[in-house]
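**Student:** take this sequence and fold it.
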Amino acid sequence: MTHKDKALSLFSQGFHCSQAVLGAFAEELGMSDELALSVSGSFGGGMRNGEVCGACTGALMAIGLKYKFFKADDIGSKEKNNAVTSEFLKRFKEKNGSCLCRELLGYDLSDPKQQAEAREKGMFSEFCPKMVASAVETAEELMNE
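**Tutor:** Reported below is the predicted structural model:
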């Protein structure tokens, strides 16, 4: 199963966008599915407030696992992680117009009325899978370069 297929499968099961994206990469990056789904569970819908798209935050978590930076004095790892993070955000924004959930969806998920309207319009079932796929593809491109 490809990363994209796994992410879309997770999303269709009811997991948040952030969980779907990180979950697609978790095993190969040394993280259990349970831990990946748990740690990324609070990031869907731009942290439920329309901020940075959860698909992006899930991808950035995967990038963080691939390009580890965990020693404060490891400047090389820090610079590599920062560079790949910046490039991911740049490419995602170029492909989709924004990295912010509220701008991508056209609805502010911090407003219950707008959240309900987005759900009624099928945004979560029709639009969000496209962002999940885009985030996975973009992360995969960078991790394979």
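**Student:** drop to CA atoms for contacts and neighbour counts, all remaining ones
**Tutor:** OK.
**Student:** how about the residue most central in space within the chain, what does it touch?
**Tutor:** Against the mean C-alpha coordinate of the chain, by C-alpha atoms, centre = their mean, the closest residue is A55 at 2.2 Å. Contacts of A55 were listed using C-alpha atoms under 8 Å, 6 or more residues apart in numbering, and they are 17-21, 44, 131-132, 135-136.
**Student:** redo the residues you listed as a markdown table? Include secondary structure.
**Tutor:** Below are the contacts of A55 laid out as a markdown table (DSSP: H, G, I helix; E, B strand; the rest coil):
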| residue | secondary structure |
| --- | --- |
| C17 | helix |
| S18 | helix |
| Q19 | helix |
| A20 | helix |
| V21 | helix |
| G44 | helix |
| M131 | helix |
| V132 | helix |
| A135 | helix |
| V136 | helix |
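**Student:** to compare with the earlier structure, here is another sequence to fold:
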Amino acid sequence: MNQHVDKAMELRNEMPMVNNCAQTIMRVYADELGMNEEQAAAIGCNFGGGMKCGGTCGAITSGLMVLGAMGIDSPKVVGEYRKRMAGMHDGLTDCAALLQENARKGGEKKVHCDNMIKESIELIDELTENK
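**Tutor:** Just a heads-up that it's a prediction; the model follows:
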């Protein structure tokens, strides 16, 4: 694992769990983005649960926010991020659809969301490795 994933899993395993998927990713990168963790969590608060309505997964939207805050706005890189995240999940990117598919396969919600967070962070780190 990497330091970003390790920190994310620490946040996700706090009891009670208070960070949604987007808040977790935003908090992990807070220092690198020039903000404190409280500011980062506030930015991500409305993106968990697919913008609180089952839309695009918060792990994906927060990944795009982190990339943008790091100065990466290239359509090629952003497209690569989205394509690869969708590709790991049969083309699905909406929270509701991802959770339905996970439940259909007998998966647990927290485990699924933690995996989405890990995948997003690993991809962010890969895409920003040379930046």
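**Student:** superposed, how do the two chains score by TM?
**Tutor:** Remark: TM-score between the superposed chains equals 0.82 [TM-score structural alignment, normalised by the length of the second structure]; 122 aligned residues with a C-alpha RMSD of 2.0 Å.
**Student:** re earlier: what does the residue nearest to the centre of the first structure correspond to in the second structure?
**Tutor:** Per TM-score structural alignment, the equivalent position to A55 of the first structure in the second structure is A59.
**Student:** can you name the helix or strand that that match falls in?
**Tutor:** Secondary structure from DSSP states H and E places A59 of the second structure in helix 58-69.
**Student:** report the two of the contacts of A55 of the first structure separated the most.
**Tutor:** Across those, no pair lies farther apart than G44 and V136, at 14.9 Å, counting by C-alpha to C-alpha.
**Student:** just want to know which of those two has more residues nearby.
**Tutor:** Taking other C-alpha atoms under 10 Å, G44 of the first structure and V136 do not tie; V136 has more neighbours (28 against 25).
**Student:** which position in the second structure pairs with the more buried one?
**Tutor:** Here V136 of the first structure is matched to I121 in the second structure, going by TM-score structural alignment.
**Student:** and that match, what is it in contact with?
**Tutor:** I121 of the second structure neighbours (C-alpha under 8 Å, 6+ apart): 4-5, 25, 63.
**Student:** was I right about F11 of the first structure contacting C17?
**Tutor:** Yes - between F11 of the first structure and C17 there is a contact under C-alpha atoms under 8 Å: 6.2 Å.
**Student:** give me the contacts around the longest helix seen in the first structure.
**Tutor:** Longest helix of the first structure, by residue count under DSSP state H: helix 75-96. Helix 75-96 of the first structure is contacted from outside by 56, 60, 63-64, 67-69, 98-99, 104, 131, 134-135, 138-139, 142, using C-alpha under 8 Å, 6+ apart.
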